[in-house]
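1. quick one: sequence plus predicted model below, questions after.
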Amino acid sequence: PTPPPRPLPRSRPTSLRIPALGIDAPITGLGLDGNQELETPPIDNPNIVGWYRGGPTPGEPGTAVAVGHRDTRTGAAVFAGLASVKRGKQIEARRADGRSAVYTVDRVKVYDKAGFPDKEVYGPTGRPELRVITCGGLFGRRTGYTSNVVVFAHLTATK
């Protein structure tokens, strides 16, 4: 088997591409809100992806987290089709230094928000990984979506 690529140094993410889904979206940095939960990307710009600034940048060791909306009041958003991405497909994160980190999808899971497994999703794995997260499940006007779609991927190349 091919040895894993060497991790990249820190560099701000600029865009996210998922060719299998036709996604090529700009990235904005996100922090944590007052409840220590990840902020969400701006709802008035549904085609932007949020990247957790407190975690690894693309290709760095650790578990990086990217989030995006599934839809908004005005229609589909950047990750509308995320749940349909297949194992083995690629996700490319471009960086401010001109390099890219290429991740390969390992699996896609849907978790109920009430029992969301933080450790499984965000925990360290010993290699550069990426989680791409959006809403899933049933939608209620007052409560929003009941679940989250989580794509698990690991670094397989750098450019």
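-> Structure's in. What do you need?

2. rest of the way, CA atoms for contacts and neighbours
-> Fine.

3. contacts for stretch 18-37?
-> By CA atoms under 8 Å, 6 or more residues apart in numbering, the list of residues contacting stretch 18-37 from outside reads 13-17, 38-41, 47-54, 78, 81-82, 85, 89-92.

4. who's in contact with the residue nearest the centre of the chain?
-> Closest to where the C-alpha atoms of the chain average out (CA atoms, centre = their mean) is residue 132, at 2.2 Å. Residue 132 is in contact with 65-68, 150-152, counting by CA under 8 Å, 6+ apart.

5. in strands, which of those appear?
-> The strands, defined by DSSP state E, take in 65-67, 150-152 from the contacts of residue 132.

6. element containing the nearest residue to residue 128 once chain neighbours are set aside?
-> Nearest non-adjacent residue to residue 128, counting by CA to CA, 6 or more residues apart in numbering: residue 61, 4.3 Å away. If you go by DSSP states H and E, residue 61 is not part of any helix or strand.

7. would you agree residue 61 is in contact with residue 125?
-> No - using CA atoms under 8 Å as the test, residue 61 is too far from residue 125 to be in contact (9.2 Å).

8. look at the two and report which has more neighbours.
-> Neighbours were counted for residue 61 and for residue 125 using other CA atoms under 10 Å; residue 61 has more, 22 against 13.

9. now that one: how far from residue 106?
-> Residue 61 is 17 Å from residue 106, where distance means CA to CA, to the nearest Å.

10. my guess is residue 133 contacts residue 152. True?
-> No - between residue 133 and residue 152 there is no contact under CA under 8 Å: 9.1 Å.

11. of these two, give the one with the bigger neighbour count.
-> Comparing residue 133 with residue 152 by other CA under 10 Å, the one with more neighbours is residue 133, at 26 against 21.

12. and here's the other structure:
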Amino acid sequence: MSSRTKGWGVAIAACLGIWLVQNGSEDVTPPMPSAAQAFAAGPNAHTDAAADPLPPSEPVRLRIPEIDVDTPMTSLGLTARGALDVPPADDRNLAGWYRNGTTPGAKGTAIVAGHVDNARGPAVFYALGALKKGNRIEVDRRDGRTAVFTIDAVEVYENEDFPDTKVYGEAGRAELRVITCGGGFSQKSGYQGNVVAFGHLIGVR
């Protein structure tokens, strides 16, 4: 992994939390994945075989039916510090993909990020931590194909323990990472970590 990818988790972890600060209550914190959804709990009993990777093509829309996500996609670059940028905070229903990396459905590890909330309330990936192994993620691509992924695990990491290689490392098949803020929450500094959903390509429509 190149040094340019170091610190991505910190960049995503910095996303807002303003809504929680305004509410001043832990009752509105987003769902966190249970231990049963982690890799350590074992593989998904219904995991489908990996599909052959597709040629690169930009993603235009992402859907996660189980948590009612249906979002357009925008491209993301890196900040001046070399960290992954985030989508505009004022659009609650917008996810971004790392344009200098793998496109979803192509061979390698595609990275998608989005906010958990903004000043007005829950945002696109507020419920990401509620996903379970075997849930599906669908990505519409500019070439007219839809890449279908199954979730292999959903894990949460504190900033200081973010596993860069595990999340961003290269893969020999078409894989997907969907990332948002999570972990503990501080009224002073916001979210202390990230929720990451890991998936792999199982089909194409």
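-> Received the coordinates, thanks. Quick caveat: nothing in here was measured; it's all calculated off a predicted structure.

13. quick check on the contacts of residue 132 of structure 1: which are buried?
-> Buried subset of those (neighbour count, 16 or more other CA atoms under 10 Å): 65-68, 150-152.

14. now whichever residue in structure 2 pairs up with residue 96 of structure 1. Nearest residue, chain neighbours left out?
-> When structure 2 is aligned by TM-score structural alignment, residue 96 of structure 1 is paired with residue 142. Excluding the flanking residues, the one nearest residue 142 of structure 2 by CA to CA, 6+ apart is residue 58, at 5.5 Å.

15. for the corresponding residue of structure 1 for that neighbour, grab the count of nearby residues.
-> Matched to structure 1 by TM-score structural alignment, residue 58 of structure 2 sits across from residue 12. Residue 12 of structure 1 is flanked by 17 other residues according to other CA under 10 Å.

16. residue 90 of structure 2 now?
-> Using other CA under 10 Å, residue 90 of structure 2 has 13 neighbouring residues.

17. need the counterpart of it in structure 1.
-> Under the alignment (TM-score structural alignment), residue 90 of structure 2 pairs with residue 44 of structure 1.

18. and residue 160 of structure 2, by the same measure?
-> So, by TM-score structural alignment, residue 160 of structure 2 is matched to residue 114.

19. same question for residue 176 of structure 2.
-> Using TM-score structural alignment, the partner of residue 176 of structure 2 in structure 1 is residue 130.

20. give the contact list for that match.
-> 63-66, 103, 151-155.

21. residue 136 of structure 1 contacts residue 150, doesn't it?
-> No - Residue 136 of structure 1 lies out of contact with residue 150 (CA under 8 Å); the separation is 9.2 Å.

22. which parts of structure 1 are strands?
-> Going by DSSP E, structure 1 shows strands at 13-18, 23-30, 49-52, 63-67, 71-72, 75-76, 90-95, 100-112, 129-140, 144-158.

23. deepest of those, which one?
-> Comparing the strands of structure 1 by mean neighbour count (mean count of other CA atoms under 10 Å), strand 49-52 comes out on top with a mean of 26.

24. centre of the chain versus it, how much separation?
-> 7 Å (CA atoms, centre = their mean, to the nearest Å).

25. contacts for it, please.
-> Applying CA under 8 Å, 6+ apart, the contact partners of strand 49-52 of structure 1 are 13, 15-16, 25-31, 38, 40-41, 64-69, 78.

26. one more pass at 6 Å, please.
-> 27-31, 41, 65-68 (CA atoms under 6 Å, 6 or more residues apart in numbering).

27. mean shift between that strand and structure 2?
-> Comparison of strand 49-52 of structure 1 with structure 2 after fitting gives an average deviation of 0.5 Å (mean CA distance after the TM-score superposition for structure 1).

28. structure 1: which residue goes with residue 199 of structure 2?
-> Checking TM-score structural alignment: residue 199 of structure 2 goes with residue 153.

29. what distance do you get for its match to residue 105 of structure 1?
-> 4 Å.

30. and residue 114 of structure 1, by the same measure?
-> 25 Å.

31. looking at this, residue 10 of structure 2 is in a strand?
-> No - counting by DSSP: H, G, I helix; E, B strand; the rest coil, residue 10 of structure 2 is located in no strand; its state is helix.

32. who's in contact with it?
-> Residue 10 of structure 2 makes no contacts at all, as judged by CA under 6 Å, 6+ apart.
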